[in-house]
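> My questions are about this predicted structure, shown below with the sequence.
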Amino acid sequence: MADHGSHSALVHADPATHDLDELLVELAGRTASGYLFGGLTASRTRRLHIADGVFEGGLSGVAFMADAPGGLRLVSRVTQGCQPLGPTRRVTGADGNVALQLDGQPALPLLLAELGISLQRPQQAMAALRATLVGLTDGEDTALARGGQFGIDTRVRHLIGLDPAREGIAIAEHLQTGQQLAFCRRDVAAARRDLVRICAEIRDELAPDDAPGAEGARILGALYVSCSGRGGPHFGAPSAEAQIVQHALGDVPLVGFFAAGEIAHHHLYGYTGVLTVFATA
């Protein structure tokens, strides 16, 4: 794509694709902006995507040129759907996908203390653990945004097991020391607030500057990719997210899809929404 002047790309991917995280980083590096947006195919049966045919596996999508006719402008934001339960901690010991130490302390006792549970009461503990997720942020990135919400660099991952012998916790991602970690849960009110926030940010970015006679960019259309774990059942009404976006952006063409994982920048997210607006330059 770099040879053809691609600025960014809309990407669809099969979640079973081998080394998908690495492929997204490589693909983003071939665009001028380093920005991808899209999602993973979601289905109750076969996971298919369409690119001049019907395929399983791999990636497909559309690249957008940096010098598109008419001066097309693209503005994109990620909205988070989870609320941190406590402070952000540094991963100071890890083995594969098992966090052994956080801030120099055993990870499992910290998790149990933060949730207020004990493994001596397994039914209560399992119910709390099933509802708990993990927000991961690379060491140099910002974990929390204003208001204590996760920032754009945080990826939410599932807690997939405990390692009592080593006092560790297993997470659905390969861990590295230096990463930041915060335990979290899905939160409808926080998700609504954050969706409204990114819509306002996009409007502000496209608004005219203070120069006399300046005109703001005109929105031509928008694409919204939402996690399949969000949507009507989570927000409490059918098309609730689309209605929030439509109310914020006005009467503009809006399309989208539910995904089994959301793509933005070079990251793979979970329980998020990715809103991309196409506007005049």
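Received the coordinates, thanks. Numbering: from 1, shown residues only.
> contacts and neighbour counts: CA atoms only from here.
Noted.
> Please identify the buried residues of the longest helix that the chain contains?
In the chain, assigned by DSSP state H, the helix with the most residues is helix 188-206. Of the residues in helix 188-206, 188, 190, 191, 192, 194, 195, 196, 198, 199, 202, 203, 206 count as buried by neighbour count, 16 or more other Cα atoms under 10 Å.
> Tell me where this structure has helices.
Using DSSP H, the helices of the chain run over residues 20-29, 107-115, 122-130, 188-206, 231-235, 240-249.
> most remote residue from this structure's center?
residue 212 (38.1 Å; Cα atoms, centre = their mean).
> so how far is the longest helix of the chain off the chain centroid?
Here the centre of helix 188-206 is set off from its chain's centre by 14 Å, with Cα atoms, centre = their mean, to the nearest Å.
> Show me what that helix is packed up against.
Packing partners of helix 188-206 (3 or more Cα pairs under 8 Å, 6 or more residues apart in numbering; DSSP states H and E): strand 72-79, strand 82-84, helix 231-235, helix 240-249.
> let's bring in a second one:
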Amino acid sequence: MKRFPYAHATHPQWRMAAALVLAQLRAQMALPGHASQPSLGLLYITDHYAADAQDLLDHLGAELPEVTDWAGTVGVGIASNNVEYIDEPALAVMLCDLAPHQYRVFSGVAPLAATQAADGFVPQTALVHADGATPDVADLIAEMAQRTVSHYVFGGLAASRGPTVQFARSSHGALAGSGRRGAAGVFHGGLSGVAFGPDVRLLSRVTQGVRPLAPAHRIDRADHHVVLQLDGHPALDVLLQDLSITLDEPPAAVQRLRQTLVGLTAPHTPQPRGVQVPGALGDDVLVRHLIGLDPARRGVAIADTVPEGGRLLFCERHVQAARADLMRICAEIREELEPVALPAADMAAAPAPAERIVGAVYVSCSGRGGPHFGAPSAELQIVRHALGDVPLIGFFAGGEIAHHRLYGYTGVLTVFTAEEAAKPSVGS
């Protein structure tokens, strides 16, 4: 597998931005070590181009006829290696060096088959784009994960102040009767994306952007979205104690409550993998908004169904915690790609092959990005510093997808890897 060509550009007119992107892609496709005949394209646009999504996709498809399949979506911002474009017209494209039998683009008119398709394709994992306005979208994401062997999917919710569009153009066709709608490749609502087979090597990690304000509490009693009892005490009393506030001073209390988020962990959740940064949340924690108080029942209302028997902690967004956790997941990925050191007794054996990153997708919360990390493009610069100059694109989402869950205030980093080519020995 060769390095994925990628490109990004900004311009008030989408045709000019597309021309800049195409020039970059063609230059890379002519370089040694880069894919010259990629068949899968990933496309992310900011919402400035959303109204022209169909024309843009048709234009790229005509200019890159070797790319037969496309997937992507819209965000309030997009990302590429070392740079982010937030609240400005921009697009980013990455062309993946994958054989057609290694992936399947899916959508509402070309759904992903459960476990194995009629042609023998087996989905190991999937990049998923979804419309957050779709009813029961979290359940649909969980169902999509069940259609893969790993039960792990990654991606995010489209984010747009205009049309919420998804790109999903498949060379494998669509359901009978879908006609032009399936061939056009631009969709509104539902889920779409691209599934990858077992021979596509991927590493994926989730990074949180908040820190806890107090230790986690056991959820003893809840009523749908309202937590009623934590550790045997009224939930509202626990909240006020953890935040060191009182309702006798409403202005100060309201200001503090607006800054407070809630982390939820389901019952019987195993400990997160990897080394955890002190004070940071693992990827077993789902961060949700605190949406109100219930003084009559001494309860706390949360923007999600609360699982009795699970764990809850109150938290807040925090720049240093976000930076440290992002550096952690990059370090974990880098360490997994390094050759395994062999004991002295096994020195005669061949070392495990090193792997290199040939492409990456980064989906971050629309509430993160440069402003949260302290400077324009600071979040992407951390990734670049940790992973090096690798092909990377992504978008700023209305919710992030990883495992089988819908997250918030997180980043999901996924890299495509390939075995490092063996270096010739001296004298060969």
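Now that the structure is in, tell me what you want to look at. Predicted model, so just to flag it, every value in this text is computed and none were measured.
> still on that earlier bit, give the aligned range of the longest helix of the first structure in the second structure.
The aligned range for helix 188-206 of the first structure in the second structure is 319-337, by TM-score structural alignment.
> Over to stretch 267-278 of the first structure?
With TM-score structural alignment as the criterion, stretch 267-278 of the first structure aligns to 405-416.
> One more: stretch 238-251 of the first structure?
The alignment of stretch 238-251 of the first structure onto the second structure (TM-score structural alignment) spans residues 376-389.
> any chance of the helices and strands packed on helix 188-206 of the first structure in CSV, with mean neighbour count and distance to residue 9 of the first structure too?
Formatted as CSV, those follow (neighbours: other Cα atoms under 10 Å; distance: least, Cα to Cα, whole Å):
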stretch, mean neighbour count, distance to residue 9 of the first structure
strand 72-79, 20, 11
strand 82-84, 23, 26
helix 231-235, 15, 24
helix 240-249, 17, 22
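> After alignment, which residue of the second structure pairs with residue 17 of the first structure?
Using TM-score structural alignment as the criterion, residue 17 of the first structure maps onto residue 134 of the second structure.
> Look up how far residue 42 of the second structure lies from that match.
Going from residue 134 of the second structure to residue 42 of the second structure by Cα to Cα, to the nearest Å gives 22 Å.
> between these two, which one's more packed in?
Taking other Cα atoms under 10 Å, residue 134 of the second structure and residue 42 do not tie; residue 42 has more neighbours (22 against 13).
> mind checking what that one lines up with in the first structure?
Here residue 42 of the second structure stays unmatched in the first structure, going by TM-score structural alignment.
> Enumerate every residue touching residue 42 of the second structure.
The contact partners of residue 42 of the second structure, taken as Cα atoms under 8 Å, 6 or more residues apart in numbering, are 70, 71, 72, 93, 94, 95, 96.
> how many neighbours does the fifth one have?
Just to be clear, that refers to residue 94 of the second structure. By other Cα under 10 Å, 26 other residues sit near residue 94 of the second structure.
> Test my guess that it contacts residue 24.
No - with contact defined as Cα atoms under 8 Å, residue 94 of the second structure does not reach residue 24; the gap is 10.8 Å.
> Which residues are in contact with each of these two?
Common neighbours of residue 94 of the second structure and residue 24 (Cα under 8 Å, 6+ apart) are 6, 7.
> And the strands in the stretch 1-150 of the second structure?
Applying DSSP state E, counting those that start in this stretch to the stretch 1-150 of the second structure gives strands spanning 6-10, 40-46, 69-75, 77-80, 83-86, 90-96, 103-106, 125-130.
> okay, those in a markdown table with distance to residue 362 of the second structure next?
Converted to a markdown table, the strands of the stretch 1-150 of the second structure look like this (distance: least, Cα to Cα, whole Å):
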| stretch | distance to residue 362 of the second structure |
| --- | --- |
| strand 6-10 | 14 |
| strand 40-46 | 11 |
| strand 69-75 | 12 |
| strand 77-80 | 7 |
| strand 83-86 | 11 |
| strand 90-96 | 12 |
| strand 103-106 | 19 |
| strand 125-130 | 11 |
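> counterpart of stretch 75-88 of the first structure in the second structure, which residues?
Mapped onto the second structure using TM-score structural alignment, stretch 75-88 of the first structure covers residues 203-216.
> Please enumerate residues in contact with that stretch?
In contact with stretch 203-216 of the second structure (Cα under 8 Å, 6+ apart) are residues 154, 242-243, 279-283, 311-319, 321-323, 325-326, 329, 333, 368, 402, 409-417.
> Can I get the buried part of those residues as one PyMOL selection?
Paste this into PyMOL to select the buried members of the contacts of stretch 203-216 of the second structure, with burial taken from 16+ other Cα under 10 Å:
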select buried, resi 154+243+280+281+282+283+311+312+313+314+315+316+317+318+319+321+322+323+325+326+329+333+368+402+409+410+411+412+413+414+415+416+417
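> For residue 364 of the second structure, grab the count of nearby residues.
33.
> just residue 306 of the second structure next, same as before
Counted with other Cα under 10 Å, the neighbours of residue 306 of the second structure add up to 23.
> Many thanks, we can stop here.
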